[in-house]
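> Structure for the following, please:
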Amino acid sequence: MTVPSITPLALEDVFGQDPWWIILIKTVMIFVILVLLTLFNIWWERRVVARMQHRIGPNVHGPFGLLQSLADGVKLALKEDIIPKAADKAVFLLAPVLATVPAFVTFSVIPFGPEVNFFGTRTPLQLTDMPVAVLFVMAIASIGIYGIVLGGWASGSTYALLGGLRSSAQMISYEVGMGLALVAVFLYAGSLSTSEIVAAQDKFWFGLILFPSFVIYVISMVGETNRAPFDLPEAEGELVGGFHTEYSSLKFALFFLAEYINMATVAALATTLFLGGWHAPFWIDHLYSGFNEGYWPVLWFFGKLLSFIFLFIWLRGTLPRLRYDQFMALGWKWLIPGALVWILAVATIRAISLHGGIDREYLLIAIGIVLVLLIALSFWPARADEDEEAEAPAAPSRPGSFPTPPMPAGGAVRGAAEPLTFRSPTTTVPAGTTED
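Down below sits the predicted model:
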């Protein structure tokens, strides 16, 4: 089934024409869906991780423990609200709101389905759309960074401040890679409107055609949402709880809510831009055209969204946390240069195919060559570092010195045959012996 493309003029005709009560219903439904989705995702994460670790998970409150998240929310609401003496009270209270409100607003341009008959009125299953809808999502989502940074700064705690600074550096770094990953989508769709991008994927999903962009986006969205293995701003072993260390009660719940809604936002954006949005998966609409009509597409959309949520949970249950320098190097040294090279390749191939003419076979061959080059480049520096480390001579060690770990890239290393000793002002005692 071919979905007709929506031109910028048609956007004005389709969106903004609904009665006020339909707009109000859509707004309330988006709010309710996001809150219920957050409660479900928290329960689902606990159940899945418990299954991975051979535990039971929540199973008391409600059937299968489904009301456990609701019970936790009530508990947070009833807990004592504490504001530190050293905190800047106004900013301390404003920060959770700044983090939560943008998370809700970004869903206003996400298409849940095509036009349907809604209480006798034809309306799209989308609150609104605009010619620069994807840029709107990126701009509004970046405002949430201010809530995290200001929350860490206003807490009057060193640990919270360090967590806020980490989070800001992490989000800014991975937003660059995320934005570059979307450029190839804009080139193929010819638009920044979310509804037009979905309409452009009626035959092939961009996740298949632009697979490197899809991979870069998925890695960037995990870093953008501070999720494991990239949850450095909340590293409890180093920063206690990160930017929300001093928060409690409903203010902590707002930060928690913002994190899970941001997970749903990046998953919904990935579904919209790379997996055909609300289109039926595996092209089963060829069997029955009604799968892309009415309210069926809502099922496909949330199925794809929940698959990304499961990916978040799977990564948290299997991968250890990265070191901070490794994490930043991944973003700046690999994702961003790789995205730039891929954009250049896609733009060149797109220009040739549109103006000069190129067969699809040659197009696929060119994409394969680019992938091979990217994979080869990813292994090249690692091999060079290994060779440097292997050729680096070991520095001589002094008798009776303290043991030190080996330094990277040819730094001073301790001799392997040297016995472990401890120095004192008067004597040296070999390890494993005692002194009377």
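> all contacts plus neighbour counts: C-alpha atoms, from now on.
Will do.
> S249 reaches D81, doesn't it?
Yes: applying CA atoms under 8 Å, one finds S249 in contact with D81, separated by 5.3 Å.
> quick one, which of the two is more surrounded?
Between S249 and D81, S249 has the larger neighbour count (other CA atoms under 10 Å), namely 17 against 13.
> and F422, that one's in a strand?
Yes: membership of F422 in a strand is supported by DSSP: H, G, I helix; E, B strand; the rest coil.
> and it, how far is that from V429?
Here the criterion is CA to CA, to the nearest Å. By it, F422 lies 6 Å from V429.
> got a list of what the residue positioned nearest the centre of the chain touches?
For the chain, M221 is the residue whose C-alpha lies nearest the centre (CA atoms, centre = their mean; 2.3 Å). By CA atoms under 8 Å, 6 or more residues apart in numbering, the contact set of M221 is 174, 178, 266.
> could I get those as a markdown table with neighbour count, secondary structure and distance to G303?
Below are the contacts of M221 laid out as a markdown table (neighbours: other CA atoms under 10 Å; DSSP: H, G, I helix; E, B strand; the rest coil; distance: CA to CA, whole Å):
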| residue | neighbour count | secondary structure | distance to G303 |
| --- | --- | --- | --- |
| Y174 | 26 | helix | 26 |
| M178 | 26 | helix | 23 |
| V266 | 26 | helix | 15 |
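> for comparison, sequence B:
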Amino acid sequence: MLKIDVILFILGLLILILGVLIGVAFLTLLERKVLGYIQIRKGPNKVGILGILQPFSDAIKLFTKEQTYPMFSNYLSYYFSPVISFILSLMIWMLIPYYFNLVSFNLGVLFFLCCTSMGVYTIMIAGWSSNSNYALLGGLRAVAQTISYEVSLALILMSSIIMIMDFNLLFLNIYQNLIWFFFFMIPLSMCWFSSSLAETNRTPFDFAEGESELVSGFNIEYSSGGFALIFLAEYSSILFMSLLFVLLYLGGYNLSLFFYLKLSLVSFLFIWVRGTLPRYRYDKLMYLAWKIYLPISLNFLMFFLGIKIVLM
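Below is the predicted model of the structure:
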């Protein structure tokens, strides 16, 4: 019996990973098409039917290119940091509150915070081990930025946890049957969304890979498979943060078409922001995290704590 359970668990994991990778592939296609429309130019609609073959041709191109190594790089850490980054971004997906064949985390929120904290190290090591000034600067920026926004993310998350009094993400579904948390946490949900942008190094907070001043930041020395893994890790994080937004504020998790529409809408917002807003200034990014989001999230936390104490 135990053997069957293990086989089913591994099968469930493989299906999940496959689903995430296909989702990432088509998210990149959606992004390039949407940016094409925003910038009034052609998107990737030349390859095959509606550009469906584009993500697969990109993957083949990236993984068959020559892998280069900087001569003075720290070889092992340089080589393995994208791999670990990719593994971590897939590990977070174990949190998805599946109803079958997967782990039901009683402390899912803590697992999420642990995995996102570990993700900082992979970017830092990728920047440092390349032994390049641009890469190092990008890595340092990413560390400062990600650590700053993790504080506000954790505090914003605490407000939702206080509402359900549990660390299991499945309970978010039960408590949002009558009304979505979004309707009485609008400022917090907006803070969560912009913190997610900063956490995943997306425009307008893409300082770790600022092309105008850092060429490409921490991933500048990577080519071929290494770059592809960093790319996959970033986009799977975007998908996961979109999923988490839906879980926390837009009604929780259920296997319905409406759920996937909500997830697609939030992912689309990530792309829309990229096509619309210019890059922020770095000191303003830090000011936003410590002087605006931190006080807002702390105030809301105390407010919901007060409500909980009064109701109990």
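> corresponding residue for the residue nearest to the centre of the first structure in the second structure?
Aligned counterpart of M221 of the first structure in the second structure: S196 (TM-score structural alignment).
> Figure out the helix or strand that its match lives in.
Per DSSP states H and E: S196 of the second structure is located in helix 186-199.
> what does the helix or strand following that helix correspond to over in the first structure?
Next along the chain after helix 186-199 of the second structure, taking DSSP H and E as the criterion, comes helix 211-214. Using TM-score structural alignment, helix 211-214 of the second structure lines up with residues 236-239 of the first structure.
> And for stretch 134-151 of the second structure?
By TM-score structural alignment, stretch 134-151 of the second structure lines up with residues 159-176 in the first structure.
> any residues touching the matching stretch, and which ones?
Taking CA under 8 Å, 6+ apart as the rule, stretch 159-176 of the first structure contacts 145, 148-153, 155, 220-221, 223-226, 232-234, 239-246, 328, 331-332, 336.
> buried stuff in that stretch?
Within stretch 159-176 of the first structure, the residues scored as buried using 16 or more other CA atoms under 10 Å are 159-168, 170-171, 173-176.
> What about those residues, which are in helices?
159-168, 170-171, 173-176 (DSSP state H).
> Tell me the one among the residues you listed nearest to P297 of the first structure.
Distance to P297 of the first structure, by CA to CA, is smallest for E175 among these, at 29.1 Å.
> any idea how far the closest one is from P114 of the first structure?
29 Å.
> same deal with W342 of the first structure?
Counting by CA to CA - W342 of the first structure and P114 of the first structure are separated by 32 Å.
> Give me the neighbour count for I179 of the second structure.
I179 of the second structure has 12 nearby residues by other CA under 10 Å.
> What's the match for it in the first structure?
In the first structure, I179 of the second structure lands on F204 (TM-score structural alignment).
> tell me the secondary structure for its match?
Recorded secondary structure, F204 of the first structure: coil (three-state DSSP).
> And what about the aligned partner of I56 of the first structure in the second structure, helix, strand or coil?
If you follow I56 of the first structure across to the second structure using TM-score structural alignment, you land on K42. With three-state DSSP as the basis, the three-state label of K42 of the second structure is coil.
> The match of stretch 134-151 of the second structure vs the second structure - mean distance after superposition?
Here the mean offset of stretch 159-176 of the first structure against the second structure after fitting is 0.5 Å, by mean CA distance after the TM-score superposition for the first structure.
> can you pull out the strands in the first structure?
Using DSSP state E, the strands found in the first structure span residues 113-118, 121-125, 421-423, 428-430.
> These: which one's closest to Y324 of the first structure?
Nearest to Y324 of the first structure among the strands of the first structure is strand 421-423; the distance by CA to CA comes to 32.2 Å.
> Which single one of the ones in helices among the buried residues of stretch 159-176 of the first structure is nearest to I261 of the first structure?
M171 (15.6 Å).
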